[in-house]
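**Q** got a sequence here, can you build the structure:
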Amino acid sequence: MAAIKVPEFPKAKLLGSRFRFALLILLFLCLTAIWSNILTYNIAIVCMSANSSSNHDVHTRIFTNGQSTLAVVFVAIGNIIAAMPVIMLVNRYGTRTVLGVLGLCSSVATFFIPLAIRHSIAAFYILRMIQGTALACNFPVIGYFTERWTYFKQNGMFISVLVTYLQLAPAFTNPVSGALCSAAGWPSVFYFHGGLSLGLFLIYAVVFRNNPEKHPFVGNTEKTKIAKGKITAEKPPVPYLSIIKTPAIWGVWIAGLGNFTVINLLFLYTPTYLHKVVGFGETSTGLTSAIVPIAEGIVKIISGVVSDKLPIRESIKVRLFNTIAFIGSAVFLAIIAFAKIHNGPVSLVLLALSGGFIGLNTGGFYRAAPILSKQFGSFVTGAISLCMSITMLILPFFVQGVAKKNTEGQWEIVFFGFVSNIFFVILVRGEPCWWTKVPSDQSQTSDDIPPQGTDSKLEKNEKESINA
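**A** Okay, the predicted model is just below:
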């Protein structure tokens, strides 16, 4: 009797052929930790002002409006100074070293902030600059990771997950910090976040690799799948001048300015607004201010997946998502600004709706950046970090000047987001820019890529290896 021949399958590595998803989650948590370390101050200052004479800490510093403004400004200064050097370092050394070192610096700086607040306001500002310097690597890291680790059909999903760190950070930090403030005093907020982020970055340093080819837990099937549609030859130097002269790229960056005007206004000042204008207490401020980023984060992930599946031209797709995001967000913040609503539940609903709509931009300018720049995504996406820094630098002075009494007036600046979308719609394109082109024998062409909704041979092999 003839023996039954058993078909051979590729040897499955850790997590089958999906180890990239484990790294996606790890990187997402690390990016979240860097942003959370910065946001700790927003809840801690509410706790300081409410409990300056409590038994938790008799040495609590009372920050003036000017000092509070500078606490945000120095984060932006650190970010702006580090932006270009960090982008160049990421392009040269990869994200494992750069993010690992800066993440550890952010963790240590956060841990020492209580000591600096008690003894030296200058030292406090220096530590805030270090936090801002670490933040400068977040968007270059997103561009670098999606360029090297993402399968082309999952590009939108990976981007939407990674940029949602902006929402997870306040959704986690605000309620946790509020509870810590009430239970153990404001210094515990910094100690907790500093220690947690330190642990995350130690894990990151051990587990992460810059490329799939160098990772021991990534099998051949997954490596081949990730390489689909990517440049196979050595990447040429970044054409900085050509990129800067491209109108479509400026459309993305201007949209980034509008986006972070809304984002920073929502995340940096919602806790103060809810506490001083609406009248929520410390713990309830932390819990309720988390609703806005949660709403935005959910919409971001959904819109990233939907944008991958939507069967329309990329140019139409990114314009559609971006326009709905900015118009929807502006409408609900305009109601808060001009209707002078002081009702707690109504204010929360309006803020959550505004945050939810702005989350649609993962299908807009966030998606457009890697499509336009392809192998140079780490620079184009990384420069979006500058947009974040510029708004962080300007907004505190605007809020202090226009809304000194913590009124609804601060929300009126959101209309800049609406204006920025006009530039985006006019300038953006749906195909890679000319400076991304390489000879056809150096990269896989679009003919090598199966249409959406069909299983390629590679995907079938992956499923077989997982089920083996």
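**Q** could you use CA atoms for every contact and neighbour count after this?
**A** Will do.
**Q** burial count for Lys460?
**A** Using other C-alpha atoms under 10 Å, Lys460 is surrounded by 11 other residues.
**Q** check which helix or strand it maps to.
**A** helix 457-467 (DSSP states H and E).
**Q** that helix packs against which elements?
**A** Helices and strands touching helix 457-467, by 3 or more C-alpha pairs under 8 Å, 6 or more residues apart in numbering; DSSP states H and E, are helix 220-227.
**Q** only the buried residues of the helix it packs on, if you could.
**A** By 16 or more other C-alpha atoms under 10 Å, the buried positions in helix 220-227 come out as 220-223, 225-227.
**Q** buried residues in the helix holding Lys460?
**A** 461-462, 465-466.
**Q** reformat the buried residues of helix 220-227 as JSON lines; add distance to Val380.
**A** What follows is the buried residues of helix 220-227, written out as JSON lines (distance: C-alpha to C-alpha, whole Å):
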{"residue": "Asn220", "distance to Val380": "30"}
{"residue": "Thr221", "distance to Val380": "30"}
{"residue": "Glu222", "distance to Val380": "27"}
{"residue": "Lys223", "distance to Val380": "25"}
{"residue": "Lys225", "distance to Val380": "25"}
{"residue": "Ile226", "distance to Val380": "21"}
{"residue": "Ala227", "distance to Val380": "21"}
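**Q** identify, from those, the entry nearest to Leu168.
**A** Ile226 (26.8 Å; C-alpha to C-alpha).
**Q** now do the contacts for Met110.
**A** For the record, residue 110 is Thr, not Met. By C-alpha atoms under 8 Å, 6 or more residues apart in numbering, the contact set of Thr110 is 37, 127, 131, 190-191, 193-194.
**Q** just the buried residues from these, in ChimeraX please.
**A** Remark: buried members of these, expressed as a ChimeraX selection using 16+ other C-alpha under 10 Å:
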select :37,127,131,190,191,193,194
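**Q** need the contacts of Thr110 in TSV (columns: secondary structure).
**A** Listed next are the contacts of Thr110 as TSV, based on DSSP: H, G, I helix; E, B strand; the rest coil:
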residue	secondary structure
Asn37	helix
Leu127	helix
Gln131	helix
Phe190	helix
Tyr191	helix
His193	helix
Gly194	helix
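**Q** one more to line up against the first:
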Amino acid sequence: MFTQQMNFSIAMPAMVNHTALPSQANVSKAGPPTEAPDNRSETPEELKAVAPVYDWNPEIQGILLGALNYGSLFAPIPTGYVAGVFGAKYVVGAGLFISSVLTLFTPLAADTGVTLLIVLRVIQGIAQVMVLTGQFSIWVKWAPPVERSQLITIARSGVLLGSFVILSVGGLVCDTIGWPYVFYIFGGIGCACTLLWFPLVYDDPVNHPFISPAEKEYIVASLVEQGGSPGWSVPLKAMVRSLPLWAILVSAFSIYWRNYIIVSYTPTYINTVLQANFRDSGIMSALPLFVAFPIFILGGQLVGFLLSRKILRLITIRKLFTTIGVLIPTGLHLSLPWVRSSHSTTLALLVLTSVFRNLCEVGALLNMVDIAPRYSAFLKGLSQVFSSLAGAVSPTVSGYFINQDSEYGWRNVFFVAAAVDIVGLVIYLILGRAEVQDWA
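**A** Have a look, this model is predicted:
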């Protein structure tokens, strides 16, 4: 899923005409890249391999990068609701299939025009929400509470693994056979994964035909106290009045504001500010995720260790990890404009940012499973609305700043992200709770 979510960010530097002025109109022009060798020296086969480029200024690029989140502002709530009632198998499987097919058609949409490409990415964003939101209803029925943080982080580490794969391979694909193949390859892999999903996944252990009776009994017994399926009833009024829930939602917005900047603009930052080519920018963008991948899993294991040994209370763990995951990356990001002359220092800061940033995943972003396990899929959908809102706004705002001033634009982007981050952290530290709420 995340290879498909990030492939556009990887392909963007290869898709745009870097000679286009910021004030140029939003028009798409297919043709060989400006920096390409003299066409007269190329063979007919090489000419066919040249991918088209488009005259999209930074502001238009920001809109395209954010479009994946425009249509997903309201989709997560019904998606989480339906997944909570009917189970995640068909909701997640359908979302994976739709997103994969639309990924295959992305190059054709780009050739047709910006408007169609935006529409395609909006629909694709909705399909991806079906996957990212619906999967949480699986963990409520499969993960014993004391093991929940470990199991969710192991599964969610696929976010980092997929991002690492697309960043490390995507630049190479763009540089050799052309950016359209980034969409063809990972769209095709997604379609193949869909064929594995439906026969192998079951909504709960009771109906699973392969696990042992002992494992089935252990899982079912551990989940007795959290209550059964929520059914059709959802206590909306109580949720609206729940301050701990609002703390999680505001935190999701502030955390994902910076996360979407990292996801959308790291390849562009490395390509434009550090002047790296497509291949090197992909590898440099992938390195932080490669380092963060094992750290992310270890973070979940650490939460389980601290909780099982009763070293810290659950809410203390959530707030501690969130604080570290916000403050350290904020400071590192604010330092980036001052060290851009050094590639190694910039890369080190990006690696450390990614490592510490992922601690938020086992902090505030996992907190809804604590306060309302039986409604976790619905609440994950609600949280995803705030995350998607941040994802729709932050790349667009960032594109505006960069378009206005290429030298100081990045500094303004990081300052705004820092302000949003700090506000969200303060609200979470004051209002965050980890006890199951009365309405749940």
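**Q** so after superposing, what's the score?
**A** Here the TM-score for the pair of chains, by TM-score structural alignment, normalised by the length of the second structure, is 0.86; 402 aligned residues with a C-alpha RMSD of 1.9 Å.
**Q** hmm, Gly299 of the second structure is touching Glu361, no?
**A** No: in terms of C-alpha atoms under 8 Å, Gly299 of the second structure does not count as a neighbour of Glu361; the distance is 9.0 Å.
**Q** name the element the alignment partner in the first structure of Gly170 of the second structure belongs to?
**A** In the first structure, the residue paired with Gly170 of the second structure is Ser177, using TM-score structural alignment. Using DSSP H and E, Ser177 of the first structure falls within helix 165-184.
**Q** re the thing from before, of the buried residues of helix 220-227 of the first structure, closest to Val277 of the first structure?
**A** Distances from Val277 of the first structure to the buried residues of helix 220-227 of the first structure, taken by C-alpha to C-alpha, are shortest for Ile226, at 49.8 Å.
**Q** hey, where'd the strands end up in the second structure?
**A** In order along the chain, the second structure carries no strands (DSSP state E).
**Q** how about the contacts made by the spatially closest residue to Asn343 of the first structure that is not a sequence neighbour?
**A** Sequence neighbours aside, Val278 is the residue nearest to Asn343 of the first structure in space, at 6.7 Å (criterion: C-alpha to C-alpha, 6 or more residues apart in numbering). By C-alpha under 8 Å, 6+ apart, the residues touching Val278 of the first structure are 342-344, 347.
**Q** so what's the match of Gly170 of the second structure closest to, chain neighbours aside?
**A** Ser177 of the first structure sits nearest to Val189 (C-alpha to C-alpha, 6+ apart), 5.4 Å away.
**Q** distance check, the one you found against Phe152 of the first structure.
**A** For Val189 of the first structure, the distance to Phe152 of the first structure (C-alpha to C-alpha, to the nearest Å) stands at 40 Å.
**Q** tell me, what residue is most central in the first structure?
**A** Centroid check for the first structure by C-alpha atoms, centre = their mean gives Val163 as the closest residue, at 3.3 Å.
**Q** you'd agree Pro140 of the first structure is up against Gly382?
**A** Yes: using C-alpha under 8 Å, Pro140 of the first structure is in contact with Gly382, at 3.7 Å.
**Q** so between those two, which is more surrounded?
**A** Pro140 (30 against 27).
**Q** alignment lookup: that one to the second structure.
**A** Checking TM-score structural alignment: Pro140 of the first structure goes with Thr133.
**Q** same check on Asn220 of the first structure?
**A** Match for Asn220 of the first structure (TM-score structural alignment): Pro213.
**Q** leaving out chain neighbours, which residue sits closest to Tyr256 of the second structure?
**A** Ser387 (5.5 Å).
**Q** run the chain-centre distance for stretch 319-326 of the first structure.
**A** Its chain's C-alpha centre and that of stretch 319-326 of the first structure lie 18 Å apart, by C-alpha atoms, centre = their mean, to the nearest Å.
**Q** that stretch vs the second structure, average distance?
**A** In the superposition with the second structure, the average deviation recorded for stretch 319-326 of the first structure is 1.1 Å (mean C-alpha distance after the TM-score superposition for the first structure).
**Q** in the second structure, which residues correspond to that stretch?
**A** So stretch 319-326 of the first structure sits over residues 319-326 in the second structure, by TM-score structural alignment.
**Q** pull the residues that contact the matching stretch.
**A** Here stretch 319-326 of the second structure makes contact (C-alpha under 8 Å, 6+ apart) with 255, 356-360, 362-364, 421-422, 425, 428-429, 432.
**Q** ok so, going back, Ile294 of the first structure: which of the contacts of Val278 of the first structure is nearest?
**A** Distances from Ile294 of the first structure to those, taken by C-alpha to C-alpha, are shortest for Ser347, at 15.6 Å.
**Q** skipping its backbone neighbours, what lies nearest the equivalent of Tyr191 of the first structure over in the second structure in space?
**A** Under the alignment (TM-score structural alignment), Tyr191 of the first structure pairs with Tyr184 in the second structure. Leaving aside its sequence neighbours, Tyr184 of the second structure sits nearest to Leu104 (C-alpha to C-alpha, 6+ apart; 5.0 Å).
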